[in-house]
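[1] Sequence and computational prediction follow.
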Amino acid sequence: MKVLIVGSKGQLGRSLLATAPDDVTIVSHGSDTLDITDGDAVDTTVAQVEPDIVFNAAAYTAVDKAEADEEMALAVNATSVGHLARATHRAHARFVHVSTDFVFDGLSGRPYAPDAPTAPLGVYGRTKLAGELAAGEDALIVRTAWVYAATGANFVRTMLRLMVERSEVRVVADQIGTPTYAPGLADALWTMARKRARGIHHYTDAGACSWYDFAVAIQEEALSAGLLAQAVPVIPIRTVDYPTPAPRPHYSVLDKTSAFDILGGPAPHWRTPLRAMIAEIKHG
């Protein structure tokens, strides 16, 4: 089996490479080697590779910056998805596209099912929703949330840095969702793709928490592992106390039932992979 991975330099792309089954041949591209907003370049690359599966792990994820950069966000999150989907279809391959909890408005109060009405609050969510439409009905679209890994820019690494640099850390406590460990997401994507799943599904780790809860757990696990020398106060604050250009959904827990059925069981509770990630950082 031959697989093309687009967005291979990001957290998820690197995790897809690291968790790839032994029986696949991979061709990977980051933004430095393939401009996915260039339809001709995408057509040429897919035709040359002749893949069985195309994973799109590329995205414009700067949520706040997108509010003032809608043209680029739309190009990366939607237009390029159309390029990839069409080229994949012509190659008779399967297309796997990753989307986000930000397609929802966060007003539900209960986990969002894959067929729940979408209502994105900002540019990032709107462009990602447009990307889902561009991916087409034959694609496997997996929405996820709060992705982190041992490398790259993410909430866990930011908190670990701030807990060393500052005497206290203030974290929003009224936004609820679920962390997702990138290697676990990547492994799930491989399994779902090889099982020829299609349509929209949700995948995160199990459980739910606020960003404040997540930060407290990060500090506890880092202290236990000896990655942090001492604790600092973690102060819960409201969203209104930390204004951002882009609005965030207050509740974006996803219903993962259909994905877990395909995978043959649930993902681990979010605290378990967090502990593994902390250990990975400590041991290099």
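    Thanks, I have the structure now. Numbering: from 1, shown residues only.
[2] Every contact and neighbour count from this point should use C-alpha atoms.
    Fine.
[3] which residues touch the closest residue to residue 42 other than its chain neighbours?
    Distances taken as CA to CA, 6 or more residues apart in numbering place residue 36 nearest to residue 42, at 5.9 Å, with adjacent residues excluded. Residue 36 is in contact with 42, 76, 80, 81, 83, 84, counting by CA atoms under 8 Å, 6 or more residues apart in numbering.
[4] Put this next to the previous one:
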Amino acid sequence: MTRPRILLIGSAGQLGFELARVLPACGEVVALDHAALDLADADAVVAAVRGARPGLIVNAAAYTAVDRAESEPGQADAINARAPGILAEEAKRAGAILIHYSTDYVFDGEATAAYDEQAVPHPINTYGRSKLGGERAIAAAGGASLVLRTSWVYGLRGQNFLTTMRRLAAERDELRVVADQIGTPNWTRSLADATAVLVGRGTSELAERAGLYHLSATGSTSWFDFARAIFAGADRPRVVPITSAEYPTAARRPRRSVLAIGKFAETFGFALPPWDEMLRACLA
């Protein structure tokens, strides 16, 4: 099986960093961070793909500032909606595969059961709408792409729930954390490792199995219980549950955005571990 030339976009981000660690075992990696490629620059995106001549594109870059997106919808759309469509069109032109990550925030969170890939998206914030726009632009391009929705992404780098909780714990004795939003935390390293498994299957298999998948740990929790798990066994801080109404934000969040993972597991023959097991591995 020929090792593909892999264009990794967003290589300095929290997920991209982990992908840059594992993808070289799968092929020759051309890694571009934000300084090397601004996804808001459409011409630069085209030039980057044509210059790299990849057999596989992994897009780990995104506009992820959920609240700021409410005041910067144009920037969010440029990066999350328009750029993925361009990548998909260029991948099709080059005969390459595109792997792109999306989000549980394409859903409104009103369902009582986990969302599968057939569920109708209904985003309730600008970030979610921009990510759904990216999914639709990729589908419209008509090439061989894998869109992997995931949720509540965290890691030891960058700005995410885990690093925020740790920073605040160093400053405060008590943390007030929302307890009425339910989802599934996912460690960047686990997502990267799963992506490497997919890439290792070869571009032919990925082309045959192109489509939309939910890639997530099993189980679900609240932000409050996630925080309690982060500090399990520690004397401080004290973690106190609050409601979403007590912590107003610029962007609305889904109340329950758990993703059903059956399609991914059935198609590719493996699944991610439970979220709490994943967290323990991250903190070990």
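    That came through, no problem. Because the structure is a prediction, the values reported are computed rather than measured.
[5] quick one: TM-score?
    Scored against TM-score structural alignment, normalised by the length of the first structure, the superposed chains reach a TM-score of 0.92; 272 aligned residues with a CA RMSD of 1.3 Å.
[6] related to what we said a few turns ago, under the alignment, what does the residue nearest to residue 42 of the first structure map to in the second structure?
    Counting by TM-score structural alignment, residue 36 of the first structure lines up with residue 39 in the second structure.
[7] what's the answer for residue 51 of the first structure, then?
    Checking with TM-score structural alignment, residue 51 of the first structure has residue 54 as its match.
[8] Just give me the neighbour total for the closest residue to its match other than its chain neighbours.
    Spatial nearest neighbour of residue 54 of the second structure, excluding adjacent residues (CA to CA, 6+ apart): residue 5 at 4.9 Å. The local packing of residue 5 of the second structure (other CA atoms under 10 Å) involves 19 other residues.
[9] Then residue 235 of the second structure?
    The burial count for residue 235 of the second structure: 8, using other CA under 10 Å.
[10] which residues of the second structure fall in strands?
    In the second structure, the strands defined using DSSP state E lie at 5-9, 28-32, 56-59, 97-103, 145-150, 153-154, 174-178, 182-183, 186-187, 211-214, 221-222, 238-242.
[11] In CSV: these, plus distance to residue 284 of the second structure.
    CSV is the format used below for the strands of the second structure (distance: least, CA to CA, whole Å):
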stretch, distance to residue 284 of the second structure
strand 5-9, 28
strand 28-32, 28
strand 56-59, 28
strand 97-103, 26
strand 145-150, 23
strand 153-154, 15
strand 174-178, 22
strand 182-183, 23
strand 186-187, 13
strand 211-214, 26
strand 221-222, 20
strand 238-242, 21
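[12] Nearest to residue 258 of the second structure, out of those strands?
    Each of the strands of the second structure has some distance to residue 258 of the second structure by CA to CA; the shortest is strand 182-183, at 4.8 Å.
[13] In the first structure, what range does the closest one match?
    Under TM-score structural alignment, strand 182-183 of the second structure corresponds to residues 176-177 of the first structure.
[14] Can you give the distance of that stretch from its chain's centre?
    Here stretch 176-177 of the first structure is found 14 Å from its chain centre; the criterion is CA atoms, centre = their mean, to the nearest Å.
[15] Check the mean deviation of it from the second structure.
    Following superposition, stretch 176-177 of the first structure is found to deviate from the second structure by 0.3 Å on average (mean CA distance after the TM-score superposition for the first structure).
[16] Now do the buried residues in stretch 91-105 of the second structure.
    The neighbour-count check on stretch 91-105 of the second structure (16 or more other CA atoms under 10 Å) flags 91-92, 94-105 as buried.
[17] Go through these and name the one nearest residue 23 of the second structure.
    Relative to residue 23 of the second structure, the closest of those is residue 99; by CA to CA it sits at 12.6 Å.
[18] End to end on stretch 117-125 of the first structure, go ahead and measure it.
    With CA to CA, to the nearest Å as the measure, the ends of stretch 117-125 of the first structure fall 13 Å from one another.
[19] Contacts for that stretch next, please.
    Identification of contacts with stretch 117-125 of the first structure by CA under 8 Å, 6+ apart yields 60-63, 66-67, 70, 73, 100, 102-105, 126, 129, 246-249.
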